[in-house]
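# My questions concern the predicted model and sequence given below.
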Amino acid sequence: MSPDVRLSVSWLSRVVLLFACCSHAFYIPGYSIRSYRDDENIPLLVNKVYSDNSQLQYAYFELPFVCPPTGRKHHGSSVASGHSIPLNLGEVLRGDRIKTSDLEVNMGQDIDCQYLCDRVVGRKEMKWAQQLIEGEFLTEWILDNLPGATSFVTVDRSRKYYAAGFKMGYKDFDVATGKERFYLYNHHTLVVRWRKAPGRAGDNGGKVIVGFEVYPKSISAGHRNETGCPLDVSGDQEPLALFIPANNSGLTEQYADSSYVPIEANEDLNDGATMTIPYTYSVYFREAKDVDWANRWDLYFSDQTGSSSTHWLAIVNSLIISGILGAVCIVIWGRTMQGDAKGRGDGVLEEARLRIIRRAEKKKSTTGLLEKPAEAAPEDDLMSDEEPLEEITGWKMLHGDVFRPPPYGGLLAPLIGSGMQLVFMIVGLLVLSCAGVLNPSWRGGFWSVAVGLFVLAGGFSGYFSARVYKTFGGQNWRKNTMMTALLFPGLVFTLVFVLNLFTWAQASSTALPFSTLLGLACLWLLIQLPLVHFGSYIGFYRSAVWEHPTRTNAIARQVPPQAWYTKHQITLALGAGLVSFAVLFIELIFLFRSLYLDKSSYYYVFGFLSIISALLSITIAETVIITTYIQLCAENYHWWWQSFFVGGASGFWIFVYSVWYYATRLHIEGFVSSLLFFSYSALACAVYSLATGTIGFLTAYMFIRRIYGGVKVD
C-alpha cells in the first residue's frame, strides 16, 4: 500500500473535509493533497544532518559553516526564514528541528543561479565541517512534505529510485599537492517534479509536487560574477576545498638558514585565520506525467523491491517452525486430555481415592478385618493392577501445588500488567501501519501514536496487574498499583534522561528539550497514573478472582531432583528463546538494515511484519506449552516465572544479534554514539521481552487451568 493514499469518500471523510474547509489550515499528512498555482511560493524547510555511522544528529541551522537565516519573508508567505515549524511529539523524539529557509522556490519559476550568502569560517568551524564529511553525514531538506532525495538508477537503467537526504561533501586527493582534501558542496541544484492536480484544483491551474531531487556540487570561490554566482554553473568547475593555509611564519624564521621548511600547519584553532564559503542554488521545475501524487513515495521504496523474496522466506521459515512445534503441542494435548488423564486432571486422583475407599469398605464388610481409615490410606495403594503407574505420576502429582503462588509474586504482577500495556501498544501500531495511517509522509506519527497508545493503555495495565496480584493472594492493591504505574515507565524515563545528558553535552538535536521531558513526565504522572489506578480498582474490587480448578495443599510438595535442562530455569528459557528467535531472525535482518545501516530508507513492509509477529506469538505460545509440560512431568511446579522467562528469552538473543551487528556491520564511532546504540538496543529488547513474556505467562496459565480442570480463564 502506498503511503500517500486518499481517504475513501464516506460520511467520516466528508466531515473531516468540511472541518478542513472551515479551518483553512487543516492538513492530514499523506492524505490531503496540497496544490500550487504558478508563481506561488513553496516553502523549503531545512531539518537536520544525520549519518549511518553515528547516533547523533545536528540541527541544520546550528551548523557554523552554513548560511544562517536572515529573517526575510518570501513573497506571499507569512513566516520569515528561521521560523521554527511546530513539531509533534514523534518529530521531537526522532531529533527533527524543522525551520523555514531563505531558498526561494516558486511554482514554475526556473532559476539558473541564485546567490544565497558568503559564510566566513575559521579553523574550528572548518574542522567540524571536515568531521561531518568524514562521518558521511547527510542533509535533510523538505519541500511539500517530501525529503530532498538523491536520485539513482539501477544497473540496467530500467528503474529509478530515491534515497532520502544528500551528502554534505566528499573527500579526495588534491592533484596539485597530492594530499587528501575535504571538499564542501556549496551549490545545490533543486529539481522539482510536478504534474497537474487531480479534480477541480487541476482544472483551475493547480499543480502538485510528485518529486524533489537535490544535486549538490562543490564550486570554488573564484571566477564569479557580480551577483556572486559562478560564471558557468553547469560546466566543470574547480571544487571548494576546506583548507586554510598554515601559519608558518614562526617556522620560517626558525629554519631561515635551511632550504627545508616543515609543512605542518599551525594547529591553533583560534589563530584568526579564515576562509569564505559562497553558497548558491538553482531551481528547475520538470513535469512528470508518469507519477501520480498518491504514489509519489514509491520511488523512496523502489530500491527495496527485490527484498520481497526475503520477506516471503521469513514467512515460510516461521510457518515451518510453528508447524513443527504445533505438531508437538497436539501430541502433548492428546496425551494429557485423552491418554494420560482420560478425564480432567485432578478428577483422576479424586476418582482413584474414591475407588480405594470403596474397595476398603468392601473388604471390611466381607472379611471383618479392621482396616485403616480410607482417608489415611497411603497413596501407594493407588499403584494397583486397576490403576497403572503412569496414570498417577508426573504432572498429575502436582494437583495440590501447581497453583501455589510464586515467590516474588508482587513483582511478577506489575510486570504482567506492563506487558499487557505494551502488547496493546504494539498491536495498535501494527494495525494502524497496515491500514496506511502511519506512513513516512506523517513525519513523527509512529512515535507520537506509540506514546499515546502506551499512555492510554494504562487502564489495561492496572486491570491485569490487579487481577494477577489478587490471584496470588495479595491484599495491598494500592502498593501493587504504584509499582505497576512507576516501575517500568520510571526505569524507561530514567534511562532516557541519563542518555539525554550525554547528547546535551554533544549539542546534538538527538537530545530532548527540557520542555519535552517535562511533557512526557506529565503524560506519565497526570494521565497514565490515574488510568492505572482506575484499572487496578476495577480489576481488584469489581472483578472476581481467577478461581483455580484444584485446591492448594497447606504444605508445599518437595521438588525431586531435576535433570540438567529443568534444574536451572535460565537454561531451559534460553534454549526455548532460541527457537522463537529463529522465527524472527530473517525479518530482523531487513529491520536492522533499515534502522541502522541505511537510515535514509524507510521500513514500510508492516504487512509482512504483522504476519511474522502473529506467527511469533503462536510460536512463543507453543514453546511455552512444551516447556511447561516438560517441567510439570518432572514434578516441578515452579512454572510461573519460568513461563515468563521462556516467553521473553528471545529478547536476549536479539540483543546478542545487535552486538554482533554492531561489531560486523556498523561503523559507529565515538563513545556517545556507541552508548546510545547499546542502551537503546537493550531498552528495545527489554520492551520486546516484557511483551512476549506476558504472552508466555498467560499461555501457560490457560494451559495449566485446562489440563487440571477444564475451566476456561474468565
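Noted; the coordinates are in hand. Please read these numbers as outputs of a predicted model, since none were measured by experiment.
# Please count neighbours and contacts with C-alpha atoms only from this point.
Fine.
# What residues of the strand ranked longest in the chain count as buried?
Counting by DSSP state E, the longest strand found in the chain is strand 274-287. For strand 274-287, the neighbour count (16 or more other CA atoms under 10 Å) marks 274-285, 287 as buried.
# swap in stretch 142-162?
Ile142, Leu143, Asp144, Asn145, Leu146, Pro147, Gly148, Ala149, Thr150, Ser151, Tyr161, Tyr162.
# again with stretch 636-643
Asn636, Tyr637, His638, Trp639, Trp640, Trp641, Gln642, Ser643.
# from what I can see the fourth one touches Gln631, true?
The reference is to Trp639. Yes - using CA atoms under 8 Å, Trp639 makes contact with Gln631 at a distance of 7.4 Å.
# Okay, strands next: where are they in the stretch 401-550 of the chain?
In the stretch 401-550 of the chain, no strands are defined using DSSP state E, counting those that start in this stretch.
# The chain now?
44-50, 58-59, 99-100, 111-122, 138-143, 146-147, 149-153, 160-164, 166-167, 169-173, 180-184, 187-196, 207-217, 274-287.
# Just put the ones you listed in JSON lines and tack on distance to Trp395.
Listed next are the strands of the chain as JSON lines, based on distance: least, CA to CA, whole Å:
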{"stretch": "strand 44-50", "distance to Trp395": "57"}
{"stretch": "strand 58-59", "distance to Trp395": "60"}
{"stretch": "strand 99-100", "distance to Trp395": "66"}
{"stretch": "strand 111-122", "distance to Trp395": "77"}
{"stretch": "strand 138-143", "distance to Trp395": "61"}
{"stretch": "strand 146-147", "distance to Trp395": "61"}
{"stretch": "strand 149-153", "distance to Trp395": "62"}
{"stretch": "strand 160-164", "distance to Trp395": "58"}
{"stretch": "strand 166-167", "distance to Trp395": "63"}
{"stretch": "strand 169-173", "distance to Trp395": "68"}
{"stretch": "strand 180-184", "distance to Trp395": "71"}
{"stretch": "strand 187-196", "distance to Trp395": "70"}
{"stretch": "strand 207-217", "distance to Trp395": "65"}
{"stretch": "strand 274-287", "distance to Trp395": "73"}
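# and here's the other structure:
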Amino acid sequence: MAGIRSRLCFLALSLLSTVHAFYLPGAAPHDYHEGEPVELFVNALTPMIAGHDDAKLKSLINYDYYNPAFHFCQPEGGPKKQPESLGSILFGDRIFNSPYDIQMLQDNGTCRLLCIENVPPHDAKFINDRIREDYAINWLVDGLPAAEMKVDQRTKEVFFDMGFNLGDDEGEFAETPALHNHYEIVLRYHRPRPDVYRIVGVLVWPTSRGGPQVAQPEGEVDCISPVPPLILSETQNNTVRYTYRVMWNESDTAWATRWDNYLHIFDPRIHWFSLINAVIVVVFLCVMVSMILVRTVSRDISRYNAIDLSEDVQEDWGWKLVHGEVFRTPQNPMVLSVLVGNGAQLCAMVAVTLVFALLGFLSPSNRGSLATVMMVCWTFFGGIGGYVSARLYASMGGTNKRRNSFFTATIMPTVVFAIVFLLDLFLIAAGSSGAVPFGVLPFGAAFVELYFVLSSLFASRAYYAFGFLALTAAIVALTTATVTILFTYFILCREDYRWHWRAFLTGGGSAFWLLAYGIVYWASRLSLDSFSSTILYFGYLILLALFDFLITGTIGFLATYWAVRRLYSAIRVD
C-alpha cells in the first residue's frame, strides 16, 4: 500500500507540473515593449458628483466626446468608433480613438501641442453649462479608465476617482467657469520581466491655461509658466489651445491587482452594518416562522387528525375550515400566472448573473459585461418563465394555454420596451450619447444594495461588491419567503381562503419601499435642473421597482404555494 501511495503522489506532482494558469476571457494582460504605441481611447462625457460632502448629481445626460459643441481635438482622418459589447452600448458608452500620440516610456516630461480650436459664443455657453453641472471627461488606456488621485476625507486613504473634470467652477471660478485645456498624463507601469511592461494606472491632472497665444516652434509648447485660467466668453469667439504632457512612473502594483486603487468604498462600514442588520432581521423572522409552523401548526394537525370519526357531527375551526376552498381558482388567474412566470424568469437571471459575478467573469475591465450577461440570461431563461407560468395556470384550473404562453412571452418585454422607448426619446431630444439605437433596448437592472447600485447607475461609479450583493439577495429572498408564509398563515387562521393575490402582493411590497428610497435618494443626492434628467431618473426608478415587484412577489407566492400544499397535505380530510 505504501508503494501505491508513493506512486500516486509522484503522479499527482507530475500532473501539477503540467498545469498552466489561464486568464478569464477579455482579462488577459497586454505586454508592451519600449517605444510601442499606447492607444488612448475617449468615451462619453458623464455627470459626476463633486468632491465635497454636500455635492449632488446635477444631470443624467451623457454626451459624445466628439459632440461638435465641445470642439475637442479630433484624430487625423476623423474619429473611428471602437467595438463595444451590447451592455456597454446600452449604458451609454461611446468609445472612439483619439489624436494623443503616446509611446511606452517615451515623451517623459515633454509638453506637446494637440490642436488649436475656435469656439463660438453659443458653444461656449454649452461648455460652461456642462462645467457647472460637474461633467467629467472619460478616457481609456489599456482597458483602464483615466482617473484623478484623491484622498478619502474619512479614512485618509488615497484612491483613483474615475474620470476628470471638464472644467473648474469652484472658488474663484464660481461665476465664470474655467475650461481645462491642458492635461498632465501620468501612466504607471509594472515590469514583470526584463523589457516587458504592463500598464497598471492612468492618472490625469487637468488644468486651465489661458492668456495670449504666444507663437512657439512647431511641436513645442510652454505649459509650465504661470498664466491666467481659460475663461470662455459667451459673447465673442474664443481660441482654445489644447496641450498635454505624458510622464511614466514605475509601480510595484502587479497587473492582477491594478483595479484595487479604482474600486474604492467610501465608507466600508455601511456594507457591514447593513449586512449584519439584515442577517439579524432574517434570523429573527426565520425563528418566529419556525416556532409558528413547527409548534402551532404541528399541534393543530395532531388535534385535527385525532378527531373521533365515530361522531356524527364534526366541527372544523381555524385554517382547516377552509380546506375545501383554499385551492379554489383566484380572480384573474391568467394575470397572476403571467406575473409569477416573469418573476421566475427574472429570479433565474439574477441568480445566474450573481454566480458569474462571484466567479470573476464580470470584471470592470470588461465594460458592459454585467448588462450583457443579464440580457443573455433573460433571453435564455424564457423557458423557465413559460414553464412556471403554464404550470401555475394549469394548477389553478386555467384552460386557455395558448393565450397564457403568448402573454407570458410578450407582456413584460412590451411594458419595458414602451417605458424605455419613451425615455429614449428624451435622450435623443437632449442629444445624449446614452440614446439607444432603435431595436436594441435594456431589460434588466440590479435591485439590492440600493445606495451603491443607484450610485453605480446614475453617478458613473464602478460597482464591484458582488459578494455583498449576493448575500443581500439571498437575505432578501429568505426574508420575503418567511414574511409571506407568516402573513398567509394568519389569513388562513381567519378562515379566509383568498390567499393567492395577497401572497404575491405581500412578497412584492418591498418594491414600494424601493420606490420611496429612490425618491429620498433623488432629494438628498441629486440636483437635477433639467426636465429630461428628472424624467429619465424616475423612468429608470419605475423600471427598477417593477422588476423588484415581480421578483419578490414571485418568491413570496411560490414559497407560500409550497407551504400551503405541505400544510393541507398533512391533515386528514373526510
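Great, that's in hand. The model shown is predicted, which means the values in this text are computed figures rather than measured ones.
# tm score of chain vs chain?
Overlay of the two chains. TM-score (TM-score structural alignment, normalised by the length of structure 2): 0.89; 543 aligned residues with a CA RMSD of 2.5 Å.
# now the helices for the stretch 401-550 of structure 2?
Counting by DSSP state H, counting those that start in this stretch, the stretch 401-550 of structure 2 has helices at residues 401-429, 450-458, 466-493, 500-507, 510-525, 531-569.
# Which positions in structure 1 sit opposite the fourth one in the alignment?
Spelled out, it's helix 500-507 of structure 2. Structural correspondence for helix 500-507 of structure 2: residues 640-647 of structure 1, per TM-score structural alignment.
# ok, average deviation of that stretch from structure 2?
Once fitted to structure 2, stretch 640-647 of structure 1 is off its aligned match by 0.5 Å on average (mean CA distance after the TM-score superposition for structure 1).
# out of everything not next to it in sequence, what's closest to Leu361 of structure 2?
In this structure residue 361 of structure 2 is Phe, not Leu. Leu24 (6.6 Å; CA to CA, 6 or more residues apart in numbering).
# Cross-check the contact I'm expecting between the one you found and Leu362.
No - assessed by CA under 8 Å, Leu24 of structure 2 is found out of contact with Leu362, at 9.5 Å.
# what's Ile288 of structure 1 in contact with, if anything?
Small correction: residue 288 of structure 1 is Ala, not Ile. For Ala288 of structure 1, the contact set (CA atoms under 8 Å, 6 or more residues apart in numbering) comprises Arg193, Trp194, Arg195, Val210.
# Which one of the residues you listed is nearest to Phe671 of structure 1?
The closest of the contacts of Ala288 of structure 1 to Phe671 of structure 1 turns out to be Val210 (CA to CA; 40.6 Å).
# So what does the closest one match up with in structure 2?
Using TM-score structural alignment, Val210 of structure 1 lines up with Val200 in structure 2.
# Against Gly368 of structure 2, how distant is its match?
21 Å (CA to CA, to the nearest Å).
# which one in structure 1 is aligned with Ser365 of structure 2?
Ser365 of structure 2 maps onto Ser441 in structure 1, by TM-score structural alignment.
# What is the burial count for that match?
18 (other CA atoms under 10 Å).
# Please report the number of neighbouring residues for Val659 of structure 1.
Neighbour number of Val659 of structure 1 under other CA under 10 Å is 15.
# try Ile551 of structure 2
So Ile551 of structure 2, with other CA under 10 Å, has 28 neighbours.
# now Ile475 of structure 2
18.
# check contacts around it.
Ala278, Val279, Val282.
# Serialize those residues to TSV and add fields for distance to Trp522 of structure 2 and neighbour count.
Shown next, in TSV, are these (distance: CA to CA, whole Å; neighbours: other CA atoms under 10 Å):
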residue	distance to Trp522 of structure 2	neighbour count
Ala278	24	17
Val279	28	17
Val282	28	20
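# now structure 1: which of those residues match?
Cross-checking the contacts of Ile475 of structure 2 against structure 1 gives Ala278, Val279, Val282 as conserved contacts, using both residues aligned by TM-score structural alignment, their matches' CA atoms under 8 Å.
# Would you agree the last one is in contact with Leu478?
Yes - with contacts counted by CA under 8 Å, Val282 of structure 2 reaches Leu478, the gap being 7.1 Å.
# Indicate which one of the strands of structure 1 is closest to Gly696 of structure 1.
strand 44-50 (38.8 Å).
# Tell me the counterpart of Val186 of structure 2 in structure 1.
Using TM-score structural alignment, Val186 of structure 2 sits opposite Val191 in structure 1.
# ok, Met178 of structure 2 to Asp93 of structure 2 distance?
One thing to correct before we go on: residue 178 of structure 2 is Ala, not Met. Distance from Ala178 of structure 2 to Asp93 of structure 2, by CA to CA: 26 Å.
# Check Gly368 of structure 2 too.
Counting by CA to CA, the gap from Gly368 of structure 2 to Asp93 of structure 2 is 8 Å.
# Likewise for Phe458 of structure 2?
The value you get for Phe458 of structure 2 to Asp93 of structure 2, if CA to CA is used, is 13 Å.
# who has more neighbours, the two?
Asp93 (25 against 19).
# Wait, the more buried one touches Gly434, no?
Yes - counting by CA under 8 Å, Asp93 of structure 2 touches Gly434, with 7.2 Å between them.
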